[in-house]
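> this one's sequence-less:
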């Protein structure tokens, strides 16, 4: 299984590579994915999917999206107007249909961020023109120098977006005192983040420790970034404002102490907008996520027509309300492709309404024309998964009965095991574990055989072996606390946020906790090797009735069990009376309740019952194997037929790709020989791939035809 919460980058090839990791036979041509080939391999849900919305409704408050509008100052108007009307010789050399390469578009993107970012961009280009390392005429240099003077004249008081940002902080009464009210501020430009750090320190009276920056722009970024992010999540940290570039827009949890996110500039991509918002608007957020962005109001018509980014926000909201994947509005599927489309709208100056209509038209086209072979749908469709259970393709036993629980829950089992392991002859714990039934809390010291010897892994001698749990998860004195109560765990997680630790002091006790694996290892020492417990069940079984508990499995050639069975074979007067499912036996005898093991059972009677019980159970397993084999054979035939169809498509694609490659090896040019060799090599690869997969499918289904499969005697009960 391959699980991710990150959208793929929209590339056909990269998506195909993910599919090939699961099953390479499904991708004859990475550039042409067919949805019906991969639908049973993919499940894709959006936050707007009904089942996801239902799950999140009680866990995450609905977010608030707030637009802040402000008029541009006179100096800003002059700079914006200059950029909107700017005609540069260097833009004439830009690649056709690549508006993102137009320097005027680059300037627009920079000024939308901040005058400081735009000034840095302008000065950088002037310097490269003067050094002869970048395109640009002398006329371009002069125009850019005039623009630089305009930008340099914009003081902080003239920078109206920043002034509105300060007003926003006053409106929400943010003064930086509350450790659980931290701000995440995003900008695409590192220079803008640097400028904000300088100004906020001065204008808000914040200490340098109160502002952290994550932008990847420094040599020591890898070292400092992790520290800043950890501090931002710790309640005791002095950090109050996180200034972040889009390097922090993906995969980070910033919601522990923050529920306010500010887009100081809007990204030119819906995907980036989603990724940013997801840093605080995510599972585990306990307050209403509040998201803010700014929209400038210009008096210049060309500037107004360039300002289309707020329409991206509207489409993201539409997606949240039920469209599904916002990618349908721009149709690119990756951030760079989306930026290209937005840049074209900015450069063309079509205006916000025309841009919105264009996005709506694209989304409607996708919804109307989507088919199973549609390229966009194959990449970005809402995959619900395919239920193949009724098709007989499963190779695991459909009715395999799991052993019933003899304890009401994991807590009770853990308590019983700890009680057994504290017996003097076990010599496991120096201090007896503390079990609080009312609080559902268990505290114990790590036993010696869970400690590291320093030979493997990262744990040092004297620390817990990191194969069991991370060293950071263990408390002082090598103790751990366990609970099966979710509220206790959530409280411990919240407490960890206020301390300088990344793990809560209480661990969740469930069947997958590594302590239970350790219990299993220790239980194997309770009885001598090749021995099983002999117990009395007087009053639950008839006089001299014997029940032998057995487990047997018949594996496939890969060692995975195909038939897996637990049962109780009962014998009366030395003869087999029946093979009873283990669940029925436990229910009939009340074995899951507390039953005294009184009196000494007849050991000879029990011993004499073993051979006939094993014979009967082996015959039962063989019968189960034959029943499963009939289903498996039908499944295998279906699978091999599908592989044959896929192989034919691989062959067709091979012929199409190398249609011009000659078959005759005589008198060939060097290029023709290379092409012929590539075709032959690819043909050999296809042969090997399908032969391997056919063999693998057969080995998954083929079971040993053994009339006497191995069985294990787990316990014997005598009435």
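Structure's in. What do you need? Everything numeric here is computed off the predicted structure, so don't read it as measured data.
> C-alpha from now on. contacts and neighbour counts both.
Noted.
> And stretch 22-41, end to end?
By Cα to Cα, to the nearest Å, the extent of stretch 22-41 from end to end equals 8 Å.
> If you could redo that for stretch 121-141, that was the one I meant.
So stretch 121-141: terminal residues 13 Å apart, Cα to Cα.
> go on, stretch 480-488?
With Cα to Cα as the measure, stretch 480-488 spans 14 Å from end to end.
> what's it in contact with?
410-411, 440-446, 473-474, 489, 505-510 (Cα atoms under 8 Å, 6 or more residues apart in numbering).
> Recalculate using a threshold of 10 Å.
Identification of contacts with stretch 480-488 by Cα atoms under 10 Å, 6 or more residues apart in numbering yields 409-411, 414, 433-437, 439-446, 473-475, 489, 492-494, 504-510, 513, 515.
> Tell me the spacing between residue 163 and residue 111.
For residue 163, the distance to residue 111 - Cα to Cα - is 16 Å.
> out of the two, which sits in the busier spot?
Between residue 163 and residue 111, counting by other Cα atoms under 10 Å, residue 111 is the more crowded of the two (21 against 13).
> the helices in the stretch 201-350 of the chain, which residues?
Per DSSP state H, counting those that start in this stretch, the stretch 201-350 of the chain carries helices over the ranges 221-232, 270-277, 301-306, 310-318, 327-330, 335-348.
> Mind checking those helices for the one nearest to residue 34?
Closest approach to residue 34 among those is made by helix 327-330 (18.6 Å; Cα to Cα).
> wait, isn't residue 589 in contact with residue 536?
No - the criterion here is Cα atoms under 10 Å, and residue 589 misses it with residue 536 at 11.6 Å.
> want to compare, so here's the second one:
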């Protein structure tokens, strides 16, 4: 090779190429050719001032654009003791570079005790062309942790800069804190308070999704605000997470349509739900199609083979690791019997007479009217079994409507006489205070020694009706003489801020709330287990799914005490009523059976939808069938989902690989040694203010200066210490997790300590500062006798990008040359180089002469050529693998397309091709062709490596 070699700049720029313009470096992510042969370039910044930002350039206007050429790197000597700066710069380049692996690389450094089952979603997603997955684990298994692991790994791969999380409004703050405290992933919360703050801080026309890279918002907020749709249309994300995704499964709903739209605006997509389907085959297909549009055949007929690559679903009984199971406590069920009072029996006797009268008429054939009467009587029963006040409210509302309409007739719900009778009987129960279920609740609380005082335990009480919550609140306050501060109630009518405040307060040790009254709006996703281990189902929902969700609020991963689930079971010997009460009681027993064996409450009735389950229970009342759960409701649903989620041979219950961890490359013996050296270097180079950073034995304190506060403007305000106060970062995960627990002692407090690792925004800031201390076209030189005499060792970073502008390979390796530029050692991996020459050990600084530098500079093009040769070999090998993947995918998508067109012809065979049907067919065909075209183009761009490999000289070691 010729040491006089020079490189000719190529101005026909391609995607993936690195360019320099306006004094900064960029990667080309898109190109268009103008009619005059010039180019329009889409690019993303990669040097310090522009890193991560997106730009557009016109080569007619930006005439200084040129590809970055490693041959023009300037070599300068490192004069620091022990070549600390060279080592740090090299290590920081390694840590800041995107990694490309299908294994776990960094997430286990977060503040979690990662269970292997929690790694599986990420490991499985990384095997897909685009990491997109449904996490459908059962209630309480820690789906938020699994999401955090995935996001951390995407950020490490350079594919998680822009993130949007969609979550129910009640858990926005909870989700936000969990990701910050454990993973240092900063999400700006766009709830009603957050949006109000943004309006006061941002110009009216500023898109908050462009201003903040990482946000969390509820889909209801997006749905209700037309301006947000406008913002969404102009935004793209690296990752979108949709929590409780079953709420968006219906693509004909406003929420579903919005979710389908957002799914097309991101590279990676994570959907989560413990109840991932509602029994409708089409709705579940919609979720899978959000993940992969060609997964489901157009005829709608799919099986496990079509969807298995795109989901994980596990339950407690799938977790074999005993250390993990120790994080779940064995629940205890407490069943209390309440024999109904004379007044209650009187009311329910009348209700039963109405019910049987309706049933008789149904049998006689007068079906519709009698069915309405039956439903009215059952509704009375359900309302009353929630509370007498809830039943009274329903009766009074109906009575008012009937009197306004003035059309009393034979139907029960429009019969003034019946309604007045019902009203009188309920009012008698309330005035006589003969509500035995409430008396049993009060007796149970007294028996537990509870009085609502400061030292007492706190309890959750679930009930369906808001009137029941009000009834309980008023009675408990009166009977236990407790203050307003000791009792709170949560329901869907509260604003997002009110809901979040209640949940946060209840999860704090200093909370004054001793009883939390909850409607079923609080049964999904909300953590209520931190300082509570006792829950009452004051009424029993007619849905096993809802019951399982309720119980999962305190019986979940991380509960430290035995969870006690209380049921108050009404008893009566009245014919019919006794059966109805047994039917309701059977639900509680079946939920417990499922908990101990199957793991999935939805699999019992096979209806997978709370409304359908309630209707099934109504049929049990109609038929007076106490054994309704012994037979399946399968006939009522269009598809048996157990064929998809049977775990007997399901690989998602175990790890995808036996070796899930990627071994890192590092010069330092420990992470702390690196961070210690980093801050020593910045301090000695006068890049830190006086006492800005304090390095202690096991943690680091960093002052939140005005400059740092401004630079980290997009951290959650609650996570930032006041200016002049400290960020406290530690490698001790136990300390950080204790800090998280300590933060639960006081309302409004966030964890004092955060995890010290490369993804923390504060740490990344100082790592970038170290990077910036070496000019972008400079490489540091170190001399040492540990290397063979008359040799030089050039360390390169090489990257290969696809046609989407995404790096698909990043490699650090070393070229060894003799002093005359001939090869001494063909390229070797950096790991091998560090180990062989013991770079982790202390080096001694030696004098580097101008003559030595000149020689190193003169043979640099030879090192570049050898390095480029290695990258071309890797690119060719990668292209071969990519071509195989492309051929496999093309066969799959063409098969999907052919089947879709065939199904289209079948669907329209019997329809006359008038204007309406012709247009309908044309729309369907256009949709198919669009999916084919966009999917084919995407995968072609994903697997095409046409750009030149990127090379950067990081450092040079030598011995003269």
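Yep, it's here. If you're wondering where the values come from, they're calculated on a predicted model, not measured in any experiment.
> Name the residues contacting each of residue 589 and residue 536 of the first structure.
residue 595.
> More neighbours: these two, which one.
The neighbour count for residue 589 of the first structure versus residue 536, taken as other Cα under 10 Å, is higher for residue 536 (20 against 14).
> Which residue in the second structure aligns with the more buried one?
In the second structure, residue 536 of the first structure lines up with residue 783, judged by TM-score structural alignment.
> Report the separation between residue 358 of the second structure and residue 579 of the second structure.
Distance from residue 358 of the second structure to residue 579 of the second structure, by Cα to Cα: 17 Å.
> who's in contact with the residue located most distally from the centre of the second structure?
The outermost residue of the second structure relative to its centre, with distances by Cα atoms, centre = their mean, is residue 851 at 56.5 Å. Contacts here follow Cα under 10 Å, 6+ apart; on that basis residue 851 of the second structure touches residue 857.
> does residue 443 of the second structure sit in a helix or strand, and which one?
helix 436-447 (DSSP states H and E).
> Which part of the first structure matches that helix?
Using TM-score structural alignment, helix 436-447 of the second structure corresponds to residues 160-171 of the first structure.
> The matching stretch: average distance to aligned residues in the second structure?
For stretch 160-171 of the first structure, the mean deviation from the second structure after alignment is 1.3 Å (mean Cα distance after the TM-score superposition for the first structure).
> Just give me the match in the second structure for residue 506 of the first structure.
Using TM-score structural alignment, residue 506 of the first structure pairs with residue 753 in the second structure.
> Please apply the same query to residue 243 of the first structure.
Match for residue 243 of the first structure (TM-score structural alignment): residue 517.
> Give me the contacts around the helix holding residue 443 of the second structure.
Contacts to helix 436-447 of the second structure, defined as Cα under 10 Å, 6+ apart, come from residues 336-344, 385-388, 429, 433, 448-452, 459, 471-472, 475-476, 479-480, 536, 538-539, 566-571.
> Only the buried subset of those, as a ChimeraX command please.
Buried members of the contacts of helix 436-447 of the second structure, defined by 16 or more other Cα atoms under 10 Å, are picked up in ChimeraX with:
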select :338,339,340,341,343,344,385,386,387,388,429,450,451,452,459,471,472,476,536,538,539,566,567,568,569,570,571
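> Who are the contact partners of the aligned partner of residue 540 of the second structure in the first structure?
Residue correspondence, TM-score structural alignment: residue 540 of the second structure in this structure matches residue 266 in the first structure. By Cα under 10 Å, 6+ apart, the contact set of residue 266 of the first structure is 109, 112-113, 186-188, 272-273, 293-295, 309-310, 312-313.
> now for these, which pair is the farthest apart?
272 and 295 (17.7 Å).
> distance of the aligned partner of residue 700 of the second structure in the first structure from residue 591 of the first structure?
Under the alignment by TM-score structural alignment, residue 700 of the second structure pairs with residue 442 in the first structure. To residue 591 of the first structure, residue 442 of the first structure is 26 Å away according to Cα to Cα.
> okay, those two: which has more neighbours?
Neighbours per residue (other Cα under 10 Å) separate residue 442 of the first structure from residue 591, with residue 442 holding more: 22 against 15.
> For the stretch 501-650 of the first structure, just list every one of the strands.
506-508, 534-536, 546-555, 561-572, 575-581 (DSSP state E, counting those that start in this stretch).
> would you list those strands in JSON lines and tack on distance to residue 227 of the first structure?
Shown next, in JSON lines, are these (distance: least, Cα to Cα, whole Å):
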{"stretch": "strand 506-508", "distance to residue 227 of the first structure": "24"}
{"stretch": "strand 534-536", "distance to residue 227 of the first structure": "58"}
{"stretch": "strand 546-555", "distance to residue 227 of the first structure": "49"}
{"stretch": "strand 561-572", "distance to residue 227 of the first structure": "47"}
{"stretch": "strand 575-581", "distance to residue 227 of the first structure": "56"}
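> Skip the chain neighbours and tell me the closest residue to the aligned partner of residue 564 of the first structure in the second structure.
Counting by TM-score structural alignment, residue 564 of the first structure lines up with residue 810 in the second structure. Closest residue to residue 810 of the second structure apart from its sequence neighbours, by Cα to Cα, 6 or more residues apart in numbering: residue 799 at 4.5 Å.
> again, but for residue 37 of the first structure
Nearest to residue 37 of the first structure is residue 26, by Cα to Cα, 6+ apart, at 6.0 Å.
> who are the neighbours in contact with the residue nearest the centre of the second structure?
In the second structure, the residue lying closest to the centroid (Cα atoms, centre = their mean) is residue 147, at 3.9 Å. The contact partners of residue 147 of the second structure, by Cα under 10 Å, 6+ apart, come to 118, 119, 121, 122, 135, 179, 241, 243, 270, 271, 272.
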